[in-house]
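Undergrad: Provide a 3D model corresponding to the input given below.
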Amino acid sequence: MRRLGTALAALALAGAGLAGTAVTAQADTGASAVCETGWGSLEKRVTPAEDYRPPVTNVRTGQHECFDRLVIDYKGGSGTGDIGYRVKYVDKLISVGTGEVPISGGAILQIAVSPNHDPETGTNSYPGTHGQPLPGVDITGYQTFKDTRYVDGLEDDVVIGVGVRARLPFRVTQSGDRLIIDVAHSWNATS
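TA: Got it, this is the predicted structure:
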């Protein structure tokens, strides 16, 4: 009897040890991702290639493990040259014609890009309405993006305001007929 009790106690201890190992393994697999955040938060700007101002056709967003992303699509922008842009944090989102445009968030990222005018058709190429959220863009549940607004810019330029949780690092890249703006979830190197 005594051997059976000792054997059962040993099995119970071994089972507890295995259960502890399983919990530890689960905790290790849930570790945060290491995220690149060395982009800074200062203005980023590129002057467009001469006479190269393709019209904006769409704006869309996406969530990633380390950042929220805004993508601006252009008509026929692939491989022709640099698409001009100016992306910076501002204290207020301002329209030259109407003044301040209200936007939610702890900081405001202003994106000024090529025109909302298609020279081939003579019409607006993007259906944005001044002072309103970006059409078709739903940022519900995003970690960093809190609000979006379309603003009529000078000479038909498109100005987009993005309300973000706080002034966070961002990067801007061009890929063919797209301009990509990524805003990190945090300043540190983990998500």
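Undergrad: use CA for all of it now, contacts and neighbours both
TA: Noted.
Undergrad: can you show me the helices along this structure?
TA: Taking DSSP state H to define them, one finds helices in the chain at 2-29.
Undergrad: around P133, count how many other residues there are.
TA: Look at P133: counted by other Cα atoms under 10 Å, it has 19 neighbours.
Undergrad: contacts only, for the nearest residue to it once chain neighbours are set aside.
TA: With Cα to Cα, 6 or more residues apart in numbering as the criterion, P133 has its nearest non-adjacent residue at 4.3 Å, and that residue is R149. With contacts defined as Cα atoms under 8 Å, 6 or more residues apart in numbering, the neighbours of R149 are 101, 103, 130-134, 160-162.
Undergrad: what's the PyMOL line that selects buried ones from those residues?
TA: The buried subset of the contacts of R149, as determined by 16 or more other Cα atoms under 10 Å, is captured in PyMOL by this line:
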select buried, resi 101+103+130+131+133+134+160+161+162
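Undergrad: and for the closest residue to N124 other than its chain neighbours, the neighbour number?
TA: The spatially closest residue to N124, leaving aside those adjacent along the chain, is H117, at 4.5 Å (Cα to Cα, 6+ apart). A count of neighbours around H117, defined by other Cα under 10 Å, yields 21.
Undergrad: separation between H117 and V151?
TA: Note on H117: its distance to V151, by Cα to Cα, to the nearest Å, is 14 Å.
Undergrad: just G161 next, same as before
TA: To V151, G161 is 7 Å away according to Cα to Cα.
Undergrad: ok, R53 next?
TA: When R53 is compared with V151 (using Cα to Cα), they lie 18 Å apart.
Undergrad: so between the two, which is more surrounded?
TA: Residue environment comparison for R53 versus V151 gives the larger neighbour count to V151, 29 against 23, counting by other Cα under 10 Å.
Undergrad: was I right to think that one contacts Y126?
TA: No: under the contact definition of Cα atoms under 8 Å, V151 does not touch Y126, with a separation of 11.8 Å.
Undergrad: quick one: end-to-end length of stretch 148-168, please.
TA: Start to finish, the residues bounding stretch 148-168 are 16 Å apart (Cα to Cα).
Undergrad: what comes up buried for that stretch?
TA: Along stretch 148-168, these residues count as buried under the neighbour rule (16+ other Cα under 10 Å): 148-153, 157-168.
Undergrad: next up, for comparison:
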Amino acid sequence: MSRHWIRRLTLTATVALAASALPATAQAAPYCGLAWGSLPEVGAGAADTDMVVDVRSGRHACYDRLVVDLLGQDTTFGSYDVRYVPRVVEDGSGRTVPVRGAADLQITLQAQAYDGDGNATFTPADRREVVGVGGYRTFRQVAWAGSYEGSTTLALGVRARLPFRVMVLPGVAQSDFGPRLVIDVAHRW
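TA: From the prediction side, this is the model:
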């Protein structure tokens, strides 16, 4: 056998051996280990009597976070709908709530921003800038879409249609620490 054929057989065997060591379907690891998607997330819990008392945000290494603080009779909360929409509309009036960014995330929760007597439990100082998100990697704007008939809606403008997750963190019984609705949006896919 000529040296040319020996080299060729050796190369072919090496490639075949290396290929057999690879998994059948090689996929890139998810960003930061996050396995989230961009489809709607809905919590269909029982009707709640919770009230919105604050909205705040935070930055993390792999995602930006929005937190809605609630107060009510229970330590749990479970009735929400978070989804990407072409445009977020104001509760009651149906007017568009414009937000900066290439994608609009609508956050609707079955919790009002007023008490049983109609007194506000949360009123943003600026409906167009509920919390400051300047310098965030993903968030572009958080706007108030209103609280109407027991439901509150926020418009979250994000850089692009990116993966997100929704969690409910429980409150502490017999305290002023109610449950929290948490929305995390990844910095990238």
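Undergrad: returning to that earlier point: now do the same contact list for the residue nearest to N124 of the first structure.
TA: Applying Cα under 8 Å, 6+ apart, one finds that H117 of the first structure lies in contact with 55-56, 123-126, 156.
Undergrad: now do 10 Å
TA: H117 of the first structure makes contacts with 53-57, 123-126, 155-158, as judged by Cα atoms under 10 Å, 6 or more residues apart in numbering.
Undergrad: any idea how far T144 of the first structure is from the counterpart of W36 of the second structure in the first structure?
TA: Alignment note (TM-score structural alignment): W36 of the second structure maps to W39 of the first structure. Going from W39 of the first structure to T144 of the first structure by Cα to Cα gives 15 Å.
Undergrad: out of the two, which sits in the busier spot?
TA: Comparing W39 of the first structure with T144 by neighbour count (other Cα under 10 Å), the higher total belongs to T144, at 25 against 15.
Undergrad: so what's that one up against?
TA: 63, 66-69, 105-106, 162-168, 183-186.
Undergrad: so which of these belong to strands?
TA: In strands, defined here by DSSP state E, the members of the contacts of T144 of the first structure are 63, 67-69, 162-164, 183-184.
Undergrad: those residues into JSON lines, with extra columns for distance to K75 of the first structure?
TA: Output for those, formatted as JSON lines (distance: Cα to Cα, whole Å):
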{"residue": "Q63", "distance to K75 of the first structure": "24"}
{"residue": "F67", "distance to K75 of the first structure": "26"}
{"residue": "D68", "distance to K75 of the first structure": "24"}
{"residue": "R69", "distance to K75 of the first structure": "20"}
{"residue": "V162", "distance to K75 of the first structure": "22"}
{"residue": "G163", "distance to K75 of the first structure": "26"}
{"residue": "V164", "distance to K75 of the first structure": "27"}
{"residue": "V183", "distance to K75 of the first structure": "24"}
{"residue": "A184", "distance to K75 of the first structure": "28"}
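Undergrad: what's V166 of the second structure aligned with over in the first structure?
TA: Matched across to the first structure, V166 of the second structure falls on V172, judged by TM-score structural alignment.
Undergrad: roughly how far does the closest residue to that match other than its chain neighbours sit from A19 of the first structure?
TA: Residue nearest to V172 of the first structure in three dimensions, not counting chain neighbours: I181, with 4.6 Å by Cα to Cα, 6+ apart. In this structure, I181 of the first structure lies at 45 Å from A19 of the first structure, with Cα to Cα as the measure.
Undergrad: for V67 of the second structure, which non-adjacent residue is closest in space?
TA: The spatial neighbour of V67 of the second structure that comes closest, neighbours along the chain excluded (Cα to Cα, 6+ apart), is V182 at 4.6 Å.
Undergrad: ditto for P102 of the first structure
TA: Nearest-residue entry for P102 of the first structure: L93, 7.1 Å, with adjacent residues in sequence omitted and distances by Cα to Cα, 6+ apart.
Undergrad: how about T108 of the second structure?
TA: Of all residues not flanking T108 of the second structure in the chain, T153 sits nearest, at 4.4 Å (Cα to Cα, 6+ apart).
Undergrad: same question for V42 of the second structure.
TA: D81 (4.4 Å).
Undergrad: list the contacts of the equivalent of the one you found over in the first structure.
TA: Taking TM-score structural alignment as the criterion, the aligned counterpart of D81 of the second structure in the first structure is R86. Contacts of R86 of the first structure were listed using Cα under 10 Å, 6+ apart, and they are 43-47, 110-114, 159, 172.
Undergrad: make a ChimeraX selection of the buried ones in those residues.
TA: Paste this into ChimeraX to select the buried members of the contacts of R86 of the first structure, with burial taken from 16+ other Cα under 10 Å:
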select :110,111,112,113,114,159,172
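Undergrad: could I get the contacts of R86 of the first structure in a markdown table, plus columns for distance to R2 of the first structure?
TA: What follows is the contacts of R86 of the first structure, written out as a markdown table (distance: Cα to Cα, whole Å):
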| residue | distance to R2 of the first structure |
| --- | --- |
| E43 | 77 |
| K44 | 77 |
| R45 | 80 |
| V46 | 82 |
| T47 | 85 |
| Q110 | 77 |
| I111 | 78 |
| A112 | 81 |
| V113 | 82 |
| S114 | 85 |
| V159 | 81 |
| V172 | 72 |
